[in-house]
Structure formats: structure tokens, C-alpha cells
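K.L.:
here you go, sequence then predicted model.
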Amino acid sequence: MSFQTDSKPSVETQQKDERRAKRFYISLVLLLFAIQATILGTALKLAIGDPALAVVPDYHQAALNWDKSHRASLASDRLGWNAEVIVSNVSDAQGQRAISVELHDERGEPLDDLQVETMIYRHADAGAFQAIDLPNTGDGRYLGMASMPEQGLWQIEVSIGGAGEPMTLTRTLELEN
């Protein structure tokens, strides 16, 4: 007589294999979720935490009003004015530098009684901008102090009011310590 053995695994063995498979697939799903969450967290940190990726203030509004902004940037040439923006090469212990804007009309006469404002920011940290009013010191010169302690590329945007039409000047300069 021949005995046939049942080759079917026992119920207990099947349950063990099933539990092992459940643990594996649940662990796999959780591992993939953790990887995705890590990638998302890293991407958010890079997108929000890097100051070099900041949006320039009022950039959207300037883009919407491009014609007006472009006309204001050409106003000094159209009026024949000479506008010079000068930034001191040296800074004090707190990183303050003198900023001077000199304005003269087409005849070389100094232009006084204007409202001159500047917005200054470093290209590497455009989110940290500073707005400074430059008071008139006479002879068409408007003078103020700005905190510019770091080296690198700096943007200076000058708005001139009281000229009969809006006027802006934009200068980019590189500071080295």
C-alpha cells in the first residue's frame, strides 16, 4: 500500500505567510510615504527658506504697469536731466553707507525741492529690502544712509516725485569689502 501525504500547507503555515506578506506590504507603503514626505519637506524648505529666491517687492504690479514703469524710467532722459546715483565705497562699523543722488536739469542747474526715495536690496536676499527717504542737502544733492554690510550685487531703485511726471532710476552695483 502506498500512503499519500497531503502536500497542502497547514492552516497555521498559511496564516503565518499571510501575516508576513501583510507586514511586508504595509511596511513598503509606509516606507514610500516616508520617502515622499521627506522629499516634500526638503522641497518646501528650499523653496521657502532660501532668501535668494525671494520675490522682488511690487514686481507683479510693475509688470502689470510696464508701460508706465518704462516711461518713468526714461523720464530723466526725456527731460534732459542729469541724474547720478553715488554709493560710498566705505561703510562704518554697522555697515551703513552714504547714498547720494545728484539731480541737475538740462542747463546744469541743480534741482531742489523734489521728493527722492530709494528702495535698496541685495540680489542674494531680495526679500530684505529697505526703503529710505533722501532729504535735500542743497545744490541738487539728496543724501541718506543705508545698511549695506554684505558684499555682492545690490539693486538701488530711486523714485523722484515732484518732477511733473513720475521718474525712476535703477542702478545695480557690486560691493566688495
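P.N.:
Yep, that arrived. Numbers count the residues shown, from 1 in each chain.

K.L.:
drop to CA atoms for contacts and neighbour counts, all remaining ones
P.N.:
Fine.

K.L.:
quick one, strands of this structure?
P.N.:
Using DSSP state E, the strands of the chain run over 82-87, 96-104, 115-122, 125-134, 136-138, 141-147, 152-161, 167-175.

K.L.:
one more structure, for comparison:
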Amino acid sequence: MIVSLLGLQVFGCLLALFLATSSSSMAVIPNYHDKAIHWDEHRATLLASEQLGWQDEIEISGPVDIFENRDITIYLNDADDRPIQTTHLSVQVYRHTNPNEVFVLDFEQAAPGEYVSSLRMTDSGLWEFEVEATRDDSRFVRSRTMEVFSDGPAKVSR
């Protein structure tokens, strides 16, 4: 009787250990420690981005094919609401429940200030979009949280 209870306890501990270490939803944000160490530089970059006056808007369509790919469109405008021609546009995307899986998107310019890419987004929930755009010596950085729905377009959460 006691041996079976001790065996049950050991099995329960091993099961808890397996569940705690195998779940991707309990992952830490990528490069979190490095981001924390360089927070002051990052904050200065964010302030410089705000001073540029650039505005970004992200649109995520509903699923466009049977593989649940979605079109992601980013609009970039300057302080005078003119389209921005970037020399570099980089966007990192990850789902809040699985931050270990980071997607780096390549965008094509569809029109002045309009950049289009696609991504397979099968899961609804909160997704983080980290946008970095450069033009000449100007660098724009912004992070957006978007709520993606399984059957329709997304909306900005913050």
C-alpha cells in the first residue's frame, strides 16, 4: 500500500516535470535578457522614432487560401502623411502563447508607402509585430499587439 502511494507520488512529480518543461506556451520572450540589459538604448531608439513623426498601420486580412495564409499590409507615412519609401523594412512576428516561434517577414512594396507580405496564421489570439523601418539615416521602431481571429481580420489591441 505504501509502496504504491510512493510510486504514485513519483509518477505525479515526473508528470508535472514533463508538463512544465515541454509546454511552448510557458516560453520566455526571445532575447529577453539581452533586451533587458540594453533597455536604455532601446528606449532612446523608441523616443527617436516618436520624434520622426512616422505613422504605421498594420492590416491583417482574413484567411486567403486553404492553408490559412493571411495577407499582411503595412502602411508607412511621415509626419506630413506622405508615403515613406524605405530602404529597409523588417518585421518580426510571434504569437504571445508561443514566443519561441518567431517569424521574420519579407515585404514587397505594392505602392509608395504600402508593403505586403503573407504569413500562415492558423491560431487566433494575440500576436506581436515588431516593425523596424529605415530610410537614409532615419530609423523607425514600433511594437504592436494585434488580436487575430480565426475566421476574420485582425484588430489592434495596443
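P.N.:
Great, that's in hand. Bear in mind the structure is a predicted one, so any value in this text is a computation, not a measurement.

K.L.:
looking at the strands of structure 1, which is nearest to residue 38 of structure 1?
P.N.:
In this view, the strands of structure 1 are compared for proximity to residue 38 of structure 1 by CA to CA, and strand 125-134 is the closest at 26.1 Å.

K.L.:
relative to residue 15 of structure 1, which of the strands of structure 1 is closest?
P.N.:
In this view, the strands of structure 1 are compared for proximity to residue 15 of structure 1 by CA to CA, and strand 125-134 is the closest at 59.9 Å.

K.L.:
what's the offset of that closest one from the middle of its chain?
P.N.:
Relative to the mean C-alpha coordinate of its chain, strand 125-134 of structure 1 is positioned 11 Å out (CA atoms, centre = their mean, to the nearest Å).

K.L.:
what's the nearest residue to the corresponding residue of structure 1 for residue 129 of structure 2 if we skip its chain neighbours?
P.N.:
The equivalent of residue 129 of structure 2 in structure 1 is residue 156 (alignment by TM-score structural alignment). The shortest distance from residue 156 of structure 1 to any residue other than its chain neighbours is 4.7 Å, reached at residue 120 (CA to CA, 6 or more residues apart in numbering).

K.L.:
I'd say that neighbour and residue 159 touch.
P.N.:
No: the pair residue 120 of structure 1 and residue 159 fails to qualify as a contact (CA atoms under 8 Å) at a distance of 11.5 Å.

K.L.:
between those two, who's got more neighbours?
P.N.:
Neighbour count, other CA atoms under 10 Å: between residue 120 of structure 1 and residue 159, residue 120 has more, with 23 against 18.

K.L.:
tell me the counterpart of that one in structure 2.
P.N.:
For residue 120 of structure 1, the aligned position in structure 2 is residue 93, judged by TM-score structural alignment.

K.L.:
how near is that match to residue 58 of structure 2?
P.N.:
In this structure, residue 93 of structure 2 and residue 58 of structure 2 are 12 Å apart, going by CA to CA, to the nearest Å.

K.L.:
got it, and residue 74 of structure 2?
P.N.:
Residue 74 of structure 2 sits 5 Å away from residue 58 of structure 2, going by CA to CA.

K.L.:
what of residue 30 of structure 2?
P.N.:
Distance check for residue 30 of structure 2 against residue 58 of structure 2: by CA to CA, it reads 22 Å.

K.L.:
just to revisit the earlier point, may I see the strands of structure 1 organised as CSV, with distance to residue 34 of structure 1 added?
P.N.:
As requested, these are arranged in CSV below (distance: least, CA to CA, whole Å):
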stretch, distance to residue 34 of structure 1
strand 82-87, 51
strand 96-104, 47
strand 115-122, 37
strand 125-134, 32
strand 136-138, 60
strand 141-147, 43
strand 152-161, 39
strand 167-175, 44
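
K.L.:
what is the burial count for the match of residue 129 of structure 2?
P.N.:
Per other CA under 10 Å, the neighbour tally for residue 156 of structure 1 reads 21.

K.L.:
you'd agree it is up against residue 171?
P.N.:
Yes: applying CA under 8 Å, one finds residue 156 of structure 1 in contact with residue 171, separated by 5.2 Å.
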